[in-house]
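1. Fold the following for me, if possible:
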Amino acid sequence: MSTIVNTPTSNQRVSLTTGSVISADGTTIGYHQLGHGPALIMLHGANTSGLDFTQLAEPLADLFTVYLPDRRGRGLSGLFSKNYSIQEEVADLTALVNKTGARLLYGVSAGGMICLLASLSLPGIQKLALYEPALLMDGTAHTSWLPRFDQEMAEGKVAAALVTSMKGLELGGPVMNAMPNWLLEALTNATMKGEDKKAGPDAITMRKLAPTLHYDGLLLAEMSGQLDRFRAMNAEVLLLGGSKGLPFLKPSLAALEQILPHVAGRIEFPGLEHGGSNNPSQTNRGSKPELVAQELRQFFTRA
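-> Modelled structure (predicted):
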C-alpha cells in the first residue's frame, strides 16, 4: 500500500509505502518506508510516531531503504500488553530487523534506548546512531510524575496530564516551571483542539499519543542506572544531541561515550532541542532534521 504525506513546513509531498511485521507475541508492528538501498530503521521517541521522521528520512532515501515504524500503541501498530516492559519493544524491533535485514539503526530518546538494548542481542547490527537516548543515571527525579499523570488521565484531564509529564521531564525548562498549571493547561487544550480540527481520521495527534506517555515513563524507570550493560556493545555508535537538549540526559551521553567500546564520535548541534531531528511542527518549531541527516549520511556510508 502506498500513501502520500505532506511535509509540515513545505508543500512537498512524500510518497511512502506501508507494511507490517508480526512481533513475538503476535502484535502487529506497522511501518512506513521510502527509498532504495540497504535497510535503515529509525525508531522514534515519546509522544511522536514514525511519520515524525519523514523530513529526516528524505535526504537519505537515495542511498537507503528507510523504515519508519510506529512503536506499540501508535498509528499502524497494535496495543501494549498487560505485562509491558522494554523487552516487548526489543522484540518488536527485532522482528523488523529480521524482516528487513537491517544493519543500521537510528533512535531518538526512548527509541534510542530500545535500539541500544536490542543491539546487544542482534549481532548483525553494524552501526547505531543515537540522539539523546532516554537513559537515566538515577530515574527517581524524572519518573516521580507518573502517578499524578496516571490519575489525571484516568479522570479524563488530558491537558493536565500532558502538563504533568512535560514538567516532570523538564521539557519546557525554567520558563515552563515558572508558569501556573492552569495557564499551561489552557494553552495545551487550545493546541490540541486546533490540531483536532485540522487532523484527518488517521492522523496521530497529541490527544491520541497522550496515553502512550505512561509506557515511556515505565521504560525510563525500568532502564534507570543500567548503563554498564552496554559495555558489551559490538556495534559502532554515533552519539548525538542538541545544545538545548534535555539537561538530565547529558550525563548519560557522557557516560556512554566512555562506556561503549566503539564510539564513532559525539556531536552536539548548536541550538537544537530534544526533538531536533523530528519534523518541525507547532510544538517543535526549532528542529533541523536536515542537519542531523547530513551527519547520519556520513556515518552510515563511512567504511
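2. Please count neighbours and contacts with C-alpha atoms only from this point.
-> Will do.
3. Helices along the stretch 51-200 of the chain, start to end?
-> 54-57, 86-100, 110-120, 140-143, 146-154, 158-168, 173-178, 181-198 (DSSP state H, counting those that start in this stretch).
4. Is it possible to get TSV of the ones you listed that adds distance to G73?
-> Formatted as TSV, the entries for those read as follows, by distance: least, CA to CA, whole Å:
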stretch	distance to G73
helix 54-57	20
helix 86-100	11
helix 110-120	14
helix 140-143	20
helix 146-154	16
helix 158-168	17
helix 173-178	28
helix 181-198	19
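5. between these, which gets nearest to I29?
-> When these are compared for distance to I29 using CA to CA, the nearest one is helix 86-100, at 6.8 Å.
6. I'd like to know which elements that closest one is packed against.
-> The helices and strands touching helix 86-100, judged by 3 or more CA pairs under 8 Å, 6 or more residues apart in numbering; DSSP states H and E, are strand 13-22, helix 110-120.
7. and this one, so I can compare the two:
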Amino acid sequence: MSSVDVTTVGRGPGLVVLPGATRRARHYGAMATALSEMYTVHVVERRGRGRSPAQDSSYCLDAEISDALEVLTETGSKQIFGHSYGGLIALHVALRTDLDRVIAYEPGVSIGNTMPRSWMPRYEQLLAEGKDARAMVHFLHTCEFMPGGALVTAMVWAMQRFAAEGRATRELLPTVVRELHEIYALDSDGSRYGAITAPVLLLGGGRSPAYIKQMLPLLVDVIPNAKLVVTPEFDHNAPDLGHPAAVADLIRA
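-> As a prediction, this is how the structure comes out:
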C-alpha cells in the first residue's frame, strides 16, 4: 500500500492526479468523474492532508516525488496530472521515471524569480499570531488570486470558522509555507526541465496572475516535447473550482 491516501475512480489507463496548495483530493472529484470513462483516475491526498503523512520538519519536495512514484508503481499508471504545486511535483516525477504523458495546469515553477516571494514573511508572522483569516487574505491578495481589504478579510474569517470548507482550508495554511519555500529553493533558468522526455501538456488560464502567464512560455520553450494551451476564460483554479469538466476535456483531447 502507498504511504499516502489515494481516491480511485473510473476505468481504463491509469492517471495520477496531484492537488495544488491548500487543495485536498476531494476538490478534484468533478474532474476525476469527468475523466472516469476514459481513465482510472487516482487522486492523491498529498502530505499534510487527511490520512496521509504530516508535513514535518524534514518535509521537502523529494517526499512528494517519492509518494507520487509509489502511487504510479502501485497502480501501473503511466500518466500524471498536477495542478499548481502538484504540477511542480509532476514535472520532477517526469525527471525521475519514464511516463507516457505529463499534464500540468499552471505548475508552481519559478524561472528567474517569476514567483513572488515578498509576501511570505508577513504571512508567517500573521500565522504565528493566530490571525489566520488575515494571513489567508494576505496570501491570496498579494499573489493576485483575489482582492484584499477589510471586507474580504471579514468574509474569509467567517468562512474559516463557520463553513466546513473554510475550516478545512484553515488547517492547510501552514503547508503553504513549506511548499512555497520548496518552490523558491528550486528557482532557476528552467533548463533542468529540458531533461524531461515524456510529452508534456501545459495548461493555463487567461484570467490567471501575470507572473504565471509569464512563466508558462518560458517553461514550454525548455521542455523538448511540450505543448501549451491557454484558455482565456480559465483562472488558476479551473481544475478544482471553475471549469473541471472543461479541463478534463483538454486532458482527453
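8. Could I get the TM-score for this pair?
-> For this chain pair, the superposition-based TM-score is 0.94 by TM-score structural alignment, normalised by the length of structure 2; 253 aligned residues with a CA RMSD of 1.8 Å.
9. still on that earlier bit, quick check: which of the helices and strands packed on helix 86-100 of structure 1 is buried the most?
-> Neighbour counts averaged per stretch over these are highest for helix 110-120, at a mean of 24; criterion: mean count of other CA atoms under 10 Å.
10. against structure 2, where does it fall?
-> Residues 85-95 of structure 2 are where helix 110-120 of structure 1 aligns, with TM-score structural alignment as the criterion.
11. Where does the residue mapped onto P217 of structure 2 from structure 1 sit, in terms of helix or strand?
-> For P217 of structure 2, the aligned residue in structure 1 is A254 (criterion: TM-score structural alignment). Using DSSP states H and E, A254 of structure 1 maps to helix 250-259.
12. angle of the next helix or strand after that helix against helix 250-259?
-> Beyond helix 250-259 of structure 1 in the direction of the C-terminus, DSSP H and E gives the next helix or strand as strand 263-269. Note on geometry: by axes from the mean of the first three to the mean of the last three CA atoms, to 10 degrees, strand 263-269 of structure 1 and helix 250-259 are set 160 degrees apart in direction.
13. do you know how far the closest residue to G12 of structure 2 other than its chain neighbours is from T8 of structure 2?
-> The shortest distance from G12 of structure 2 to any residue that is not its chain neighbour, by CA to CA, 6 or more residues apart in numbering, is 4.4 Å, and that residue is Y39. Y39 of structure 2 is 10 Å from T8 of structure 2, where distance means CA to CA, to the nearest Å.
14. chain center to stretch 165-184 of structure 1, what's the gap?
-> Averaging C-alpha coordinates over stretch 165-184 of structure 1 and over its chain gives two centres that are 21 Å apart (CA atoms, centre = their mean, to the nearest Å).
15. any idea which residue sits dead centre in structure 1?
-> G45 (1.7 Å; CA atoms, centre = their mean).
16. which residue in structure 2 lines up with it?
-> Structural correspondence for G45 of structure 1 with respect to structure 2 (TM-score structural alignment): G20.
17. So for stretch 121-129 of structure 2, what gets flagged as buried?
-> Judged by neighbour count using 16 or more other CA atoms under 10 Å, the buried positions of stretch 121-129 of structure 2 are 123-124, 126-127.
18. An error on my part: the question was meant for stretch 234-241 of structure 2.
-> Within stretch 234-241 of structure 2, the residues that qualify as buried are 234-240, counting by 16+ other CA under 10 Å.
19. how about the residues you listed in TSV, adding secondary structure?
-> What follows is the buried residues of stretch 234-241 of structure 2, written out as TSV (DSSP: H, G, I helix; E, B strand; the rest coil):
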residue	secondary structure
F234	coil
D235	coil
H236	coil
N237	coil
A238	helix
P239	helix
D240	helix
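20. if we can go back for a sec, tell me which of the helices of the stretch 51-200 of structure 1 sits nearest to L240 of structure 1.
-> Ranking those by proximity to L240 of structure 1 (CA to CA) places helix 110-120 first, at 10.4 Å.
21. Mean per-residue distance, the closest one versus structure 2.
-> Superposing on structure 2 places helix 110-120 of structure 1 at an average distance of 0.6 Å from its equivalents, by mean CA distance after the TM-score superposition for structure 1.
22. which residues touch P251 of structure 1?
-> Taking CA atoms under 8 Å, 6 or more residues apart in numbering as the definition of contact, the neighbours of P251 of structure 1 are M137.
23. The aligned partner of A68 of structure 2 in structure 1: neighbour count?
-> In structure 1, the residue paired with A68 of structure 2 is L93, using TM-score structural alignment. If you count neighbours by other CA atoms under 10 Å, L93 of structure 1 ends up with 25.
24. cool, and V44 of structure 2?
-> Neighbour count of V44 of structure 2, defined by other CA under 10 Å: 25.
25. show me what contacts I111 of structure 2?
-> Counting by CA under 8 Å, 6+ apart, the residues that I111 of structure 2 touches are 187-190, 215, 218-219.
26. Quick check: chain neighbours aside, which residue is closest to the aligned residue in structure 1 for N113 of structure 2?
-> Matched by TM-score structural alignment, N113 of structure 2 corresponds to G139 in structure 1. If the residues on either side of it in the chain are set aside, G139 of structure 1 comes closest to S224, at 5.1 Å by CA to CA, 6+ apart.
27. Can you name the residues that contact the one you found?
-> When contacts are counted by CA under 8 Å, 6+ apart, S224 of structure 1 touches 135-139.
28. Looking at structure 2, name the residue matched to it.
-> So, by TM-score structural alignment, S224 of structure 1 is matched to D187.
29. Kindly report the same for R266 of structure 1.
-> When structure 2 is aligned by TM-score structural alignment, the residue opposite R266 of structure 1 is L228.
30. Any figure for the gap between the nearest residue to its match once chain neighbours are set aside and F234 of structure 2?
-> Leaving aside its sequence neighbours, L228 of structure 2 sits nearest to L202 (CA to CA, 6+ apart; 4.7 Å). Here the distance between L202 of structure 2 and F234 of structure 2 works out to 14 Å (CA to CA).
31. Contacts for stretch 215-232 of structure 2 next, please.
-> The contact list for stretch 215-232 of structure 2, computed with CA under 8 Å, 6+ apart, reads 106, 109-111, 114, 190-191, 193-207.
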